[in-house]
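Asker: sequence and predicted structure below; questions after.
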Amino acid sequence: MERQYRLLIIDDEDAILDPYQAFFRKRKFHVDTAHNGKEGLEKLHQDEFDVAIVDIAMPVMDGISMIRAAREAGIDTDFILLTGHGGEKEAVEALNLHVEAWFYKHEIELPELLEKVQEFAEGMPLDEVRRVLSVIPEGEPV
């Protein structure tokens, strides 16, 4: 049976959330959504996601702050940033948080975003990483 990838989409615009959610669900992803970084962070604490697509500019908690808090909490989800306008400061912060993909939300085509999400999701699943790490004796180099 093919694994169903888990995707979290965090954006304050329903005009982004609704079509993105429909697009990925049609492609057999399990999709959850959040309208701001605080809500997204709560969902990341409650459940495991292979990938999270995160808007930068949101009310309550912005995307960079949310990713920073997730990393500090040890959440090992791959993050893809979306921005309507991005500056050098945000780009540097994203790189420091090990965000490997960044797209302008009004320029990205969904098939291109799908390709990047699949690339991240098809890495070794978190449960498999944990299983492999659990059999390595503590103190051994990985």
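Answerer: Ah, there it is.

Asker: going by C-alpha atoms from here, please, whenever you check contacts or count neighbours.
Answerer: Fine.

Asker: contact partners for the residue nearest the centre of the chain?
Answerer: Closest residue to the average C-alpha location of the chain: Ala52 at 1.6 Å, with C-alpha atoms, centre = their mean. Taking C-alpha atoms under 8 Å, 6 or more residues apart in numbering, we find Ala52 in contact with Leu7, Leu8, Ile9, Ile10, Thr77, Asp78, Phe79, Ile80.

Asker: the same query, at a cut-off of 6 Å, please.
Answerer: Each residue near Ala52 by C-alpha atoms under 6 Å, 6 or more residues apart in numbering is listed here: Leu7, Leu8, Ile9, Phe79.

Asker: next one: the first one from Arg71, what distance?
Answerer: To tie it back to what came earlier, the one meant is Leu7. As judged by C-alpha to C-alpha, to the nearest Å, Leu7 and Arg71 stand 17 Å apart.

Asker: over to the second one?
Answerer: Computed with C-alpha to C-alpha, the distance linking Leu8 and Arg71 is 16 Å.

Asker: please compare the first structure with the one that follows:
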Amino acid sequence: MNKPRILVIDDEEIVRISCKKCLAPEGYDVDVAPNGIEGMRLAQTTKYDLVLTDLKMPEMDGMEFIMKAKESQPDTKVIMLTGYTTVEHAVKAMSLGAYNYIEKPFTPDTLITVVREALETKQEET
């Protein structure tokens, strides 16, 4: 069985590194991108099972990324990472197709649990 592929998009390098360090030992193949444009470039050449994307980023924010990614890879689960959580942002992200969102700062256990749930849901749907 192939390892699930995860893309982490965040303009904060520490978040990208932390996510990769948490998820890779769990058996996931993790790629990282510093912004939505670079994330879209990677998503055009690689089929991801899950994308973790920051909400607020320069060049292309998380909401715009979700809209574009869902057009090309509708089965990919998307989890928003944000330090700017409001009910409105959460509702909008979910209406655009996000599976869930995680508030920053988050613990490794929270990240692993939400990622595992998203991938289990994806597997059940296929």
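Answerer: Now that the structure is in, tell me what you want to look at. The structure presented is a predicted model; accordingly, all values stated were derived computationally and were not measured.

Asker: report the TM-score for the pair.
Answerer: TM-score for the superposed chains, counting by TM-score structural alignment, normalised by the length of the second structure: 0.88, backed by 125 aligned residues with a C-alpha RMSD of 1.9 Å.

Asker: re earlier: confirm that the residue nearest to the centre of the first structure sits in a helix.
Answerer: No. When classified by DSSP: H, G, I helix; E, B strand; the rest coil, Ala52 of the first structure is found to be strand rather than part of a helix.

Asker: show me the helices in the first structure, by range?
Answerer: Taking DSSP state H to define them, one finds helices in the first structure at 14-26, 37-46, 63-72, 88-96, 110-121, 126-134.

Asker: what about those, which gets the closest to Glu2 of the first structure?
Answerer: Smallest distance to Glu2 of the first structure across the helices of the first structure (C-alpha to C-alpha): 12.7 Å, for helix 110-121.

Asker: just the buried residues of the contacts of Ala52 of the first structure.
Answerer: Among the contacts of Ala52 of the first structure, the ones that count as buried by 16 or more other C-alpha atoms under 10 Å are Leu7, Leu8, Ile9, Phe79.

Asker: how far away is Ile17 of the second structure from Val32 of the second structure?
Answerer: 8 Å.

Asker: the more surrounded of those two?
Answerer: Val32 (22 against 13; other C-alpha atoms under 10 Å).

Asker: now for the residue nearest to Phe23 of the first structure when sequence neighbours are not counted, how many residues are close by?
Answerer: Of all residues not flanking Phe23 of the first structure in the chain, Leu110 sits nearest, at 7.7 Å (C-alpha to C-alpha, 6 or more residues apart in numbering). Using other C-alpha under 10 Å, Leu110 of the first structure has 14 neighbouring residues.

Asker: now do the same for Leu110 of the first structure: its match in the second structure.
Answerer: Aligned counterpart of Leu110 of the first structure in the second structure: Pro108 (TM-score structural alignment).
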